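J.: Need coordinates for the below:
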Amino acid sequence: MAETKKLKTREQIDQKYKWKVEKIYENIDAWEEDFKRLKDMAPELTSYSGKLMEGKELLNYMKLDEEVSRLAGKLAVYAHLKNDEDTANPTYQALRDKIYSYFAELKSMQSFFIPELLSIPEEAIRKEIEKLPELKIYSFFIEDILKMKPHVLTREKEELIAAVSDCLQAPDKIYSMLSDAEMTFPVIKDENNNDVELTEANYGGFIQSRDRRVRKDAFQGLFKTYNKFNNTLGASLTSSIKNFVFISKTRNYSSALEASLKPNNIPLEVYDNTINTVNNNLSSLHRYVKVKKKLLGLEEIHMYDLYVPIIESPVEHIEFDEAVKVVKEGLKPLGDEYINIFEEGIREGWIDIYPNKGKRGGAYSSGDYDTMPYVLLNYDYKLRDASTLAHEMGHSIHSYYSRKTQPYIYADYSLFVAEVASTTNENLLIDYLIEKEQDRNKKLYLINQQLEQIRTTVFRQVMFAEFEKITHENIEKGVPLTSKDLSNIWHDLNVKYFGPEMVVDNEIDIEWARIPHFYRDFYVYQYATGYAAANSFAKEILKNGEKAVELYKGFLKSGSSDYPINVLKRAGVDMTTPKPLEDTINRFNELLDMLEG
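T.: The predicted structure is shown next:
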C-alpha cells in the first residue's frame, strides 16, 4: 500500500519558497520595539483636538497621523503574515491579536478628526490650504470629507449609532451562526456509491460531478436543508435590509443605493446601467444554456447541470517554475517594465508558495506602504494555480505601482477597482493559453473556463445585484417581504436570466438564503463592473499595444488620488456607459462561437 503523502511542516519547506517577512522585522524583539514606539507616539494625536482650524496645526496632525498609521500598518502586516504561516503558532497569534486590539484604541484617538473638520466653515479650511502650500497635497482628501457633511450627524447621534452598531450587525451574525455552525446537510452517495456527508465545503465538487445523479442529490440535499430554515433566513435578511435602509434615511440619503455608492462618488446610473445592459443581452446567456445542453447531450437541462464542465479537466502537473514562465508569457503584452517588476517579486521573496501544516488556506495579496506587496499561495501544480499566481501578482503589482507613485494618503485604491488589475492579468493569461493551445480538448476546456468565469462573475452577480435592488426598493416603500416573497423574486429572476431551455427547479428558489454577500448591501455589482473594466483593458492592450499599456499603467499608478470612476475614465474605460459590459458580452459570444465551431 502506498504511503500517505503528509503535508510538510513550516520548517521542512525550503527557505527559497517562503516569503521574506524578515525584511519587515528581523525578529519579534524589533517588532516589540516598534510597537512600544507606536503606543508612545499615538496618544499625541488627541492633543490636536480643538486646534484643526489653524492650517499649521492641521498639517502637523496630518503628518503625525501618517507616521502613526504607517507604523501601525507595518506592525500589522508582519503579525498577520507570520500568523498565517502557521495558524497554530500561539506566539504569532498573540502578536496579531495585540496589534489588532490596539487598532480599536487608535481609532478612538483619531475619532475627533472628521467631526471637528466638519464643524469648521468650509471656506475657512480652503483659505488655510491656500495659505499653507504644504497642505495642498491633502486638498482632495479634505474635499472628499467635506462633501459628506450632509450625511454626518450631530456628535450625540453619531455616538448613538456607534453604540447600537453591534446590534445592527445581529442579522449577519445570526445568519453566519445558522449557516456555518448549526445547519447540517444529509448524507449522499458519491460517484463510487460511498456514503458522504454533504457540506458547504464539498458541495462545490459534487455540483461539478460528471455523474448527474450525484450532482442532483447534492443540489436537492443542500437547498432542501436551507428551505427548512426559510422563515428564519427570511427574517434575518429582511432585518439586515431594514437596518441598512434605516441608516441611509438617518444619514439623509435619498435611498439605500445612494448611501452605498455616494461615498465613493459612483453615480447611481452605473448600477442601473449594469443591470440594464445585462438584461438587454440575456439572449447570450440563453444561448450558452442551449449550447451546454447540447454538448452535455441532455434532453432537459436543470439548474444542477450548470456547473458541470463540458470537457473533463485535463490531467496536469505544472511545476511552479513552469507556471512562472507561462504567466510571464501571458503577461508579455504588458511590456518589459511590468515583467521586470513581476520577476523582482519572484526573486525578492514576495511570495509564500507551497502549503504547509497549519498554513492559512487560499490565496491573497497583502502588504502596506512600507513593506513589499506580499502574496500568499497554496500552490498545487494545477493550471488554476498558475492563474491564481497571475491574479494575486496583479493585485501586488497594482499596489507596487500605487505605493511607488502616490503619497501615503492616496496609496490605497478603492474597492470599486480592487479586482480590476488581478482580473486583467487572468484575462491576458487565458487569452494567451486559448490562442496557443493545439489540443482540441484542452482548448475547449480553456474556452469553457473563461465562459464560466464570465457567466458567474458577470451574469450571476448582476442577477444578485438586481435582487438587491428589488428587495431594498420594496422595503423602502414599506412593502413587507416574507421568505416566500424573496423566493418568488429569486425564482422569477432565474427564469428571466437562464431562458426557455432551462428547467428552473423549485429547490433553487431558496438560493438567496445562501448568499452571504447580501448582508453587505450593494457590494456584488462590483464583481461585474470590475470584470468588465478588466476585459476592456485586456482587449485594448492586445489590440493597441504600448499606447494602451501606458494608459493602463496610469490607472495602476493612480491609487485613490481621484474617484474610481475618474481614474478608470482617464485610462480609457468609462463605466458610466454600457460599453465595457457590452465588450465583455461580445467576448462571451466569441467564446461561444469557438465552442460551437
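
J.: okay, CA-based contacts and neighbour counts for the rest of this
T.: Noted.

J.: So the closest residue to residue 483 other than its chain neighbours versus residue 486, what's the distance?
T.: Closest residue to residue 483 apart from its sequence neighbours, by C-alpha to C-alpha, 6 or more residues apart in numbering: residue 234 at 4.4 Å. Distance, residue 234 to residue 486, using C-alpha to C-alpha, to the nearest Å: 7 Å.

J.: same deal with residue 184?
T.: 23 Å.

J.: For those two, work out which one has more neighbours and name it.
T.: Set residue 184 next to residue 486 and count neighbours by other C-alpha atoms under 10 Å: residue 486 wins out with 22 against 16.

J.: Would you check that that one makes contact with residue 236?
T.: No - taking contacts as C-alpha atoms under 8 Å, residue 486 lies outside contact range of residue 236: 11.9 Å.

J.: circling back: where's the residue nearest to residue 483, which helix or strand?
T.: helix 230-250 (DSSP states H and E).

J.: in that helix, what's buried?
T.: 230, 232-245, 247-248 (16 or more other C-alpha atoms under 10 Å).

J.: next up, for comparison:
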Amino acid sequence: MTKKRYEIPMEDTWKLEDMVADRETWEQLYKEAVKEAERYEEFKGKLAESADVLYEALKFDDTFSEKIERLYVYARMRSDEDTADQEYQDMFSRAQSLSFRAGELSAFMIPEILGMPDGQLALYCRSENGISHYRRLLEQLAKRKAHTLSHEMEGLLARSKEATQGGAQIFRMFNNADVRFPSITGSDGRELPVTHGSFISLMENPERKIRKSAFESLYGVYKQYSNTLAAAFAANVKQAVFYARARKYDSSRSYYLNSNEVPEEVYDRLTASVRKGLPKLHRYISLRKRLLKTDDLHMYDLYVPLVAEADRPFSFQEAKEMVKEGLAPLGEEYRALLKKGFDGRWIDVYENEGKRSGAYSWGVYGCHPYVLLNFQGTLKDVFTLAHEMGHAIHTWYSNEAQPYTYAGYRIFVAEVASTCNEALLIRHLLETSKDRKERAYLLNHFLESFRTTLFRQTMFAEFEQKAHEMEAAGESLTARSLCGIYAQLNRDYFGPDMEVDEEIGYEWERIPHFYTPFYVYQYATGFSAAIAISRRIMAGEPGTLKGYRSFLGGGCSMEPVELLKLCGVDMSESGPVDEALEFFGELLDEFERCMREETGV
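T.: This is a model prediction of the structure:
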C-alpha cells in the first residue's frame, strides 16, 4: 500500500521551511503582497516622464515579482505533497489569482516602455541612476514591439489569463488527485497497485503478463475518460492559438519559441534530423524483438531491461553515492554542492498517497533549490536523481552569479545541465564496469535514454505541432483525431517490428508537459547538447569545463543559443543532433556485439 504523507520519515522529505517558515508566515506575506500590488497604479502613465521613474517602476516590478513567486511556488509545492489537501489547494489558488491580478495591474508597463521613442529609451539607459542594470531586459522587450498591443488590450489579455487556465487545471486535478487505476495480480497471487509512480517499474517487470496487465489497467482508465481529456487538452491548445493570434504571431509555435529567444529553425532541424535517424531506432526495436524471443513485440515490451540478470534495486543512499562518483569530472565544488543538497533536505524522496507524480526541480530566488522525486529504487530512479540535481545545481549557480532579473534561465537550456549529468553518470558506470553482463545492461540503459528522450520527445513534439496546426486551421481536436495522430506517429517511430497496441493511442492524455505548449522538444535538443558537452568534458578538451561553468551561471543574461556556444555547442546547426544520433548508432553496434557474445542472438 502507498504510504500516507505523515508516514514518510522527515529526513526523506524536503524542508520547505527554508523557503517560507510556516503557514502563518505565508499568510502574512500574502496579505502584504495583496496591498503592494496596488502600487503599480503609482507608475501608470508615468514611465516616459524620466529615467528615475522608469527605474523605480522596474525595480518595484522585480521586488514584487520575487515575492509573488515565493508565495506561488511554496503553495504549489505544498499542494504537490498531497494534491488532495484542500488547504494547500486554496493557498495555491489564491497565489495563482494574485499572480494573475499582478499581471493585470502591470500590463501597462510594456506598452508604455515600447511606446517611447527609441532615442528616448536609449537616453534613459545611459543614465547613472542604476537603470543600466535593465539594459538587456529592455533590449528583449524591444524585439517584442511588433507584438505588443495597446494599454487597454494588454490589460484585457492579462485579465483573461486566469479564465483560460481551465484545461490545464482540469488535467492537473484529474491526473494527480482524482484518477485511480485498478490493481493487478502478481505471479504470487498478491495485489500489485498501479500508480503513476509504480507504472514504469511494472513496465520493467520481467513477467510479460504483469506488464500487459499494468499497461491495460492504466490505459483502460485513460480510454474511459478520453473525451474529457481531449476537451481539456483542446482548451489548452485553443488558448495558446488565441494568444498567438492576439499578439500577431504567425503561429502558436512562433509565439512560444520567440518568447524563449529560440529560432523556429531549431525545431524543424530537430524533427528533420530525428526522422532521418529513425532507421537506427527501427534497428534497435528489431534487436529488442530478437532478444526477447517473441513473435510479436508490443508497446508494453519497450521498457523491460534486455539484460534482466544485471538489474537490481538500489537504496537511496547507494543512489547518492553513485551520483557523486559519476559527476566527479565536474570538480570538487560541484560535488560539494551535491553533498549540501543531499544532506540539507533539498529532496522529497518517496511516493506517498496523493503526491504529484513524476519528478522535478523548483525553487525561488534567495533560497536553495528543491527536488521532488518518487524514488522506487530502480536504476532509472538513480538517473532521475542525477537529472534533477543537475537542474537544482544549475539553478544554484545561476542564482549565485546573476541578480534576480537575469537568474531564471530559459526553458531551452533547462534540460542541458540535467541531461549532461545523466550522460556523465552513464559514461562513468560504463568505464568502471568489469562485468560483461553489467556493461551490456548499462549500454541498454543508455540506449533507452536515447529512445525515451531524443526519439520519444521529438515524437511528442511532432504530435504537439500537428495538434496546434489543426486548431489553427479550424479542425476539431477530438479524442478520435488525437488518438489517430498519436497512434500513427508510434507506427512511424517504432517501425515494422512493433505491434502498435490500441491502448498506446491514449498515451498523449497522460503527458503533463503538453499543457506547457512547445516545451517537450527542448528535452530532445537539450539531450543532444548534453551529449556533445559530456563528450568534451570526458575527453578533457581545453576550456570546456570553464565554459560549462560560465553556462551554468549564465541565467538568461544571454540568448540561450549563445549561452550554449560557451560550451562549444551550436544548436543553430543540426550538428549536435546528428552527433547524438551517430553516437546512438555506435552504442547500438557495441550492444549488439555484447549480446551476440552473451546470447548468440
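
J.: Would you confirm that the residue nearest to residue 483 of structure 1 contacts residue 511?
T.: No - counting by C-alpha under 8 Å, residue 234 of structure 1 does not reach residue 511; the two are 11.4 Å apart.

J.: Who's the closest spatial neighbour of residue 534 of structure 1, skipping the chain neighbours?
T.: Closest residue to residue 534 of structure 1 apart from its sequence neighbours, by C-alpha to C-alpha, 6+ apart: residue 424 at 4.5 Å.

J.: right, I mislabeled it, should have said residue 581 of structure 1
T.: residue 532 (5.1 Å).

J.: Please identify which helix or strand holds the one you found.
T.: Using DSSP H and E, residue 532 of structure 1 falls in helix 525-544.

J.: Would you mind getting the average deviation of that helix from structure 2?
T.: When structure 2 is superposed, helix 525-544 of structure 1 averages 1.3 Å from its matched positions, counting by mean C-alpha distance after the TM-score superposition for structure 1.

J.: before we move on, what about stretch 70-79 of structure 1?
T.: Mean for stretch 70-79 of structure 1 is 5.2 Å (mean C-alpha distance after the TM-score superposition for structure 1).

J.: Who are the contact partners of residue 89 of structure 1?
T.: Counting by C-alpha atoms under 8 Å, 6 or more residues apart in numbering, residue 89 of structure 1 makes contact with residue 83.

J.: Next, work out how far apart it and residue 9 of structure 1 are.
T.: 12 Å.

J.: With residue 263 of structure 1 instead?
T.: 45 Å.

J.: ditto for residue 227 of structure 1
T.: 42 Å.

J.: So between these two, which is more surrounded?
T.: Higher neighbour count among residue 227 of structure 1 and residue 9: residue 227, with 19 against 13, using other C-alpha under 10 Å.

J.: quick one: the more buried one and residue 508 touch, right?
T.: No - taking C-alpha under 8 Å as the definition, residue 227 of structure 1 is not a contact partner of residue 508, at 9.7 Å.

J.: quick one, strands of structure 2?
T.: With strands called from DSSP state E, structure 2 shows them at 184-185, 191-192, 297-298, 347-348, 360-362, 370-372, 498-499.

J.: Any chance of a markdown table for those, columns mean neighbour count?
T.: Converted to a markdown table, the strands of structure 2 look like this (neighbours: other C-alpha atoms under 10 Å):
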| stretch | mean neighbour count |
| --- | --- |
| strand 184-185 | 18 |
| strand 191-192 | 15 |
| strand 297-298 | 18 |
| strand 347-348 | 23 |
| strand 360-362 | 18 |
| strand 370-372 | 25 |
| strand 498-499 | 19 |
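
J.: looking at these, which is closest to residue 514 of structure 2?
T.: Among the strands of structure 2, the nearest to residue 514 of structure 2 by C-alpha to C-alpha is strand 360-362 (15.6 Å).

J.: What mean distance separates the closest one from the matching residues in structure 1?
T.: Using mean C-alpha distance after the TM-score superposition for structure 1, the mean distance for strand 360-362 of structure 2 is 3.4 Å.

J.: gap between residue 350 of structure 1 and residue 365 of structure 1?
T.: 9 Å.

J.: where do the contact lists of the two overlap?
T.: In contact with both residue 350 of structure 1 and residue 365: 373, 374, 375, using C-alpha under 8 Å, 6+ apart.

J.: Distance check, the second one against residue 387 of structure 1.
T.: It refers to residue 374 of structure 1. 17 Å.

J.: try residue 61 of structure 1
T.: On the measure of C-alpha to C-alpha, residue 61 of structure 1 and residue 387 of structure 1 end up 43 Å apart.

J.: and what of residue 480 of structure 1?
T.: When residue 480 of structure 1 is compared with residue 387 of structure 1 (using C-alpha to C-alpha), they lie 44 Å apart.

J.: Now that residue 216 of structure 1 has come up, it's in contact with residue 304, right?
T.: Yes - at 5.9 Å, residue 216 of structure 1 and residue 304 qualify as touching, with contact defined as C-alpha under 8 Å.

J.: Neighbour count: those two, which is higher?
T.: residue 304 (25 against 18).

J.: That one reaches residue 221, doesn't it?
T.: No - contact status for residue 304 of structure 1 versus residue 221: not in contact, 11.5 Å apart, counting by C-alpha under 8 Å.

J.: Could you pull out the helices in the stretch 501-601 of structure 2 for me?
T.: Ranges of helices in the stretch 501-601 of structure 2, per DSSP state H, counting those that start in this stretch, are 521-538, 544-552, 560-565, 575-599.
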